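Participant: Sequence first, then the predicted structure, then my questions.
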Amino acid sequence: MTGTATTQAAGSLAGGLVVSTVATSSLGDRSYLAADGAVAVVIDPQRDVDRVIAEAGRLGVRITAVLETHVHNDYVSGGLELARLTGAEYGVAEADRAPFAHRPLRDGDVIELSGRMRVRVVATPGHTFHHMSYVLEGEAGPVGVFTGGSLLLGTTGRTDLLGPEHSRDLARHQHASARKLVQALPEGAHIWPTHGFGSFCSATPPSGDAADIGEQLRVNPALTLAEDEFVEQTLSGLDAYPAYYAHMGVQNARGPEPLDLRPPATASREELARRLAAGEWVIDLRSRKAYAASHLAGIVSLGLDGPMVTWLGWMIDWGAPVTLVGETSEQVAEAQRELARIGIDALAGAATGQPAELATGQSRTRDTPTATFEDLAAVQHGRVDGLPEAGVVLDVRTHNEFRAAHVDGAVHIPLYELKARLAEIPDGTVWVHCGSGYRATAGASLLEQAGRAAVIVDDDFGAAERAGVSMAEI
């Protein structure tokens, strides 16, 4: 399943401990299970805890503790439900004053898991005010640290999620917390962050897939820059984050409801046609290439070949009805699981099949032309070869991406703002691009839904200048 796939057990650490990683690549997060052969502790589980329970079963261990590094803003936590299902102790920061049964944790607390494994609690404010990190210790001492949104791989967690008024103070805390961790641990200690593998919770893109304290001492800005320089660099690099984050912390603070993955109601062809005509969020889960070849008129392309959950959660009005359309029931189930991770549970319905099978008539299907940056260069220079004129070049990347480099004369509207700003796009066929083609396809589908003609530039943005596209001065 996309975004659920990698569950990797680490090699044996000191004292025979192992750490398994349960990755959710669609959200850029990782959960962890640390075990000594008999018992296990879980850190920052995603909402679909069946993956974690399966890993514990594979290792033949019993989960006795579940720990949260912070009240998460980018996903609904599975910690409370996992503790209920396993009888494990649930640890969260005392200062968060959680309204459900839990063990309140403070800086310096030690959680004895067995004679061979313990966890030491370290207060590391920065990503949030009450953020905790957890040092995993074996019989010979510390072997690594679960850093949540504190010290990441080559970066740190962003500091503006609690509001811009706190971002500078939290950046200073983040700098101090990173140094607190490295001063308390040997250079060979592993770092196991929750965020930073594509998550918008990281301040800047991470570097690498694994690291230890020694490596971070050489490359992490929190450890190589003075405090004031780190703070300014961190704040200047922050871009927008997904709108659905506003709802995650609220759910996690009060205690999420148990997960329900029963299949949604089946939508008939007539019901699909009604919802499409009403401009509802009817989502095409197929690949962007399949969408371009043929799709239902008015449907929105957010395929499972990309971060569907992030972009849908970012663009919709919270609570708006969502209908999923896939080729198979497996695609629908996968998308349902993805959406449940950010609290979108009550789906309006689902349908499966090919566009021709789901349309109420032949006139209700469409195709969308695709092109490369070489094609765009040819059009810009008057060498048109069977493609419509580029009346408008629309860039749907983020602000930071656009500032770094962009096509000369391009209209810039980030994908997450596009539906509300369609009226700003000049007349003419819209050639829409992003960094690779996924967001461009989603943008083209929103344009077509509004009655505009679009061409999808399904190409890597790095090819634009090489192809001869006119670029703005950087």
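Facilitator: Yep, that arrived. Numbers count the residues shown, from 1 in each chain.
Participant: From here on, just use CA atoms for contacts and neighbour counts.
Facilitator: Fine.
Participant: Just confirm G249 contacts V71, I think it does.
Facilitator: Yes: contact between G249 and V71 holds when scored by C-alpha atoms under 8 Å: they sit 5.9 Å apart.
Participant: Neighbour count for these two, which is higher?
Facilitator: Neighbour totals were compared for G249 and V71, and V71 leads with 24 against 21 (other C-alpha atoms under 10 Å).
Participant: Which elements pack onto the longest helix anywhere in the chain?
Facilitator: Ranked by residue count, the top helix of the chain under DSSP state H comes out as helix 164-184. Contact here means 3 or more C-alpha pairs under 8 Å, 6 or more residues apart in numbering; DSSP states H and E; on that basis helix 164-184 packs against helix 221-224, helix 227-237.
Participant: And Y241, how far from V309?
Facilitator: As defined by C-alpha to C-alpha, to the nearest Å, Y241 lies at a distance of 14 Å from V309.
Participant: of the two, who's got more company?
Facilitator: Each of Y241 and V309 had its neighbours counted (other C-alpha under 10 Å), and the higher figure belongs to V309 (23 against 19).
Participant: tell me the contacts of L235?
Facilitator: 167-168, 171 (C-alpha atoms under 8 Å, 6 or more residues apart in numbering).
Participant: Reformat the helices and strands packed on helix 164-184 as TSV; add distance to T441.
Facilitator: Shown next, in TSV, are the helices and strands packed on helix 164-184 (distance: least, C-alpha to C-alpha, whole Å):
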stretch	distance to T441
helix 221-224	35
helix 227-237	27
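Participant: ok, structure two:
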Amino acid sequence: MFFIDTLEVQGLGNRSYLAGGSTAAVAVDPPRDIDRVMAAAARRGVRIAFVAETHLHNDYVTGGLELARVSGARYLVPTGASVSFEHTPVDDGDTVALDEGLALRAVATPGHTPHHTSYVLEQDGQAMAAFTGGSLLIGTVGRPDLVEPRLTEQLARAQHASAHRLADQLDDEVQVLPTHGFGSFCSSSQAEGDTTTIGAERRVNEALVKDADTFIADMLAGLDDVPAYYTHMGPVNAAGPAPVDLTPPRQADAEQISERLAAGEWVVDLRNRVAFAEGHVAGSFNFEGEGKLATYLAWLIPWGKPVTLLAETPEQIADAQRELTRVGIDRPAAAATGEPDDWVRDDSQLVSFPRARFADLADVRESGKDLVVLDVRRDSERASGYLDGSVHIPIHELPDRIGEVPSGQVWVHCAGGMRAAIAASLLDAVGREVIAVDDGFDAASDAGLTLTRPQSIG
């Protein structure tokens, strides 16, 4: 018999896997914080005999090298991946014995990267599951534009061929276990569902139901923005990531927080957006610890800039620290916990800004008051409809374009409220009068606000 344990990395929209038999296991695409993988192996009572990477990751820092070092496992890396550390190169068709009757077979599936490799778990020669990394996902495939712009169309064509190769080789009941596709920006589109099989994908996956030319044209037309920090992930993974240090950061008092702000460092408040709006340290930014912290903080912060974390409890700091190491923000410069009053000097006060709904915005517009509506959604989201007269600056561009926001009171919105809170904190930090619209975008039309829908034109 065999087992497969799934390790969710929800903030990044990824999954890692531990699979094996009664004595040995393989860890596939492990996260940077390897203690989670080792704990899973300990619960199963197995040793980690292999660590397998499907590709050189562009969206997170891998824990593969450190896990292999600590566990003594063989580190399987696709031959075409150019890396600077000792490993076992893997070619198409290579097979390793995992446990009694259990084996792992490599299948070349280029497309997400030129060297991308999937791994098929076989029991007594029969395929049971396929670890497909960024190749065949749930309903879609991994995006092909993260390596080199000049290779994008070529890799898109390779993705189509690779998806068909897996479908041709494997039976309907074989589980498909991707790394990306659960909210990751490595996915070419977002699909519904948490589990799938080869048979299910044959019926619905866009790479398997469309001809190559249609699939490629649709994929290239639908590619979304690439988080800025992706630029740094590949080189870190190729060089060999350093072990992580998850010991608590140094504590900062109110005076030190003030000094760090004055020095231009980032002070990030991890509390929920309601609490932040009600009272926060002037100049601090709000990235909710329960949101997509790693994705958006790593996307917006200038790379390498020191960051100080503020939270209610040490546990919240530890959770954020763990998540940030996965995207290469290894050590917070400092941290503080407690109540926001503890974070300001005696001669200073907390600041705040209002929150509102789209119905409130409709009322204010009806009154004729002069205001600015700022839409911080991505281009792909705005293309499905936007508020008439709104200004559009995607959240990831706002730090560099904040001077383009017209003068006046700013009502900032996104699709649900989280990114609007981030944007509101950025605007508040530079002294703008801001109101954060904490509402689902569907409520805008319900409130009577006029929307423009570009896709209906023509």
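Facilitator: Perfect, thanks for sending it. What you see is a predicted model; the values in this text were computed from it and never measured.
Participant: what's the TM-score for these two chains?
Facilitator: Overall, the chain-to-chain superposition scores 0.97 on the TM-score scale (TM-score structural alignment, normalised by the length of the second structure); 454 aligned residues with a C-alpha RMSD of 1.2 Å.
Participant: re earlier: ranking the helices and strands packed on helix 164-184 of the first structure by burial, who's on top?
Facilitator: A comparison of those by mean neighbour count, using mean count of other C-alpha atoms under 10 Å, puts helix 221-224 on top with a mean of 20.
Participant: Buried residues of stretch 93-111 of the second structure, list them for me.
Facilitator: When neighbours are counted by 16 or more other C-alpha atoms under 10 Å, the buried residues of stretch 93-111 of the second structure are found to be 95, 98-99, 102-111.
Participant: Could you tell me how many residues sit around V70 of the second structure?
Facilitator: A count of neighbours around V70 of the second structure, defined by other C-alpha under 10 Å, yields 12.
Participant: tell me which element it is part of?
Facilitator: Assigned by DSSP states H and E, V70 of the second structure belongs to helix 64-71.
Participant: quick one: the next helix-or-strand element following that helix to the first structure mean distance?
Facilitator: If you walk from helix 64-71 of the second structure toward the C-terminus, the next helix or strand you reach (DSSP H and E) is strand 74-78. Average distance, strand 74-78 of the second structure versus aligned residues of the first structure after superposition (mean C-alpha distance after the TM-score superposition for the first structure): 0.5 Å.
Participant: So for strand 74-78 of the second structure, what gets flagged as buried?
Facilitator: Residues of strand 74-78 of the second structure classed as buried: 74-78 (neighbour count, 16+ other C-alpha under 10 Å).
Participant: Determine which two of the residues you listed are furthest apart.
Facilitator: For the buried residues of strand 74-78 of the second structure, with distances taken as C-alpha to C-alpha, the pair at the greatest spread is R74 and P78 (12.9 Å).
Participant: Stretch 350-361 of the second structure maps to which residues in the first structure?
Facilitator: In the comparison with the first structure, stretch 350-361 of the second structure aligns to the range 365-376 (TM-score structural alignment).
Participant: meant to ask about stretch 162-182 of the second structure
Facilitator: Against the first structure, stretch 162-182 of the second structure falls on residues 177-197 (TM-score structural alignment).
Participant: which of the residues in the matching stretch are buried?
Facilitator: Neighbour counts using 16+ other C-alpha under 10 Å place 177-179, 181-182, 185-187, 189-197 of stretch 177-197 of the first structure among the buried residues.
Participant: ditto for stretch 306-323 of the first structure
Facilitator: Within stretch 306-323 of the first structure, the residues that qualify as buried are 306-316, 321-323, counting by 16+ other C-alpha under 10 Å.
Participant: what sits up against it?
Facilitator: Outside of stretch 306-323 of the first structure, the residues that reach it under the criterion C-alpha under 8 Å, 6+ apart are 26-27, 242-244, 280-283, 302, 335, 338-339, 342, 344, 346-351, 415-417, 419, 438.
Participant: Which residue numbers in the second structure does it align to?
Facilitator: Applying TM-score structural alignment, one finds that stretch 306-323 of the first structure aligns to the residue range 291-308 of the second structure.
Participant: quick one: terminal-to-terminal distance for that stretch?
Facilitator: The separation between the terminal residues of stretch 291-308 of the second structure, taken as C-alpha to C-alpha, is 18 Å.
Participant: Then stretch 184-195 of the second structure?
Facilitator: Separation of the first and last residues of stretch 184-195 of the second structure by C-alpha to C-alpha is 16 Å.
Participant: Show residues contacting that stretch.
Facilitator: The set of residues that contact stretch 184-195 of the second structure without belonging to it, under C-alpha under 8 Å, 6+ apart, is 12-14, 59, 134, 137-144, 175-177, 180-183, 219, 222-224, 226-227.
Participant: one step back: got a winner among the contacts of L235 of the first structure for most neighbours?
Facilitator: Counting neighbours by other C-alpha under 10 Å, the one among those with the most is A171, which has 30 neighbours.
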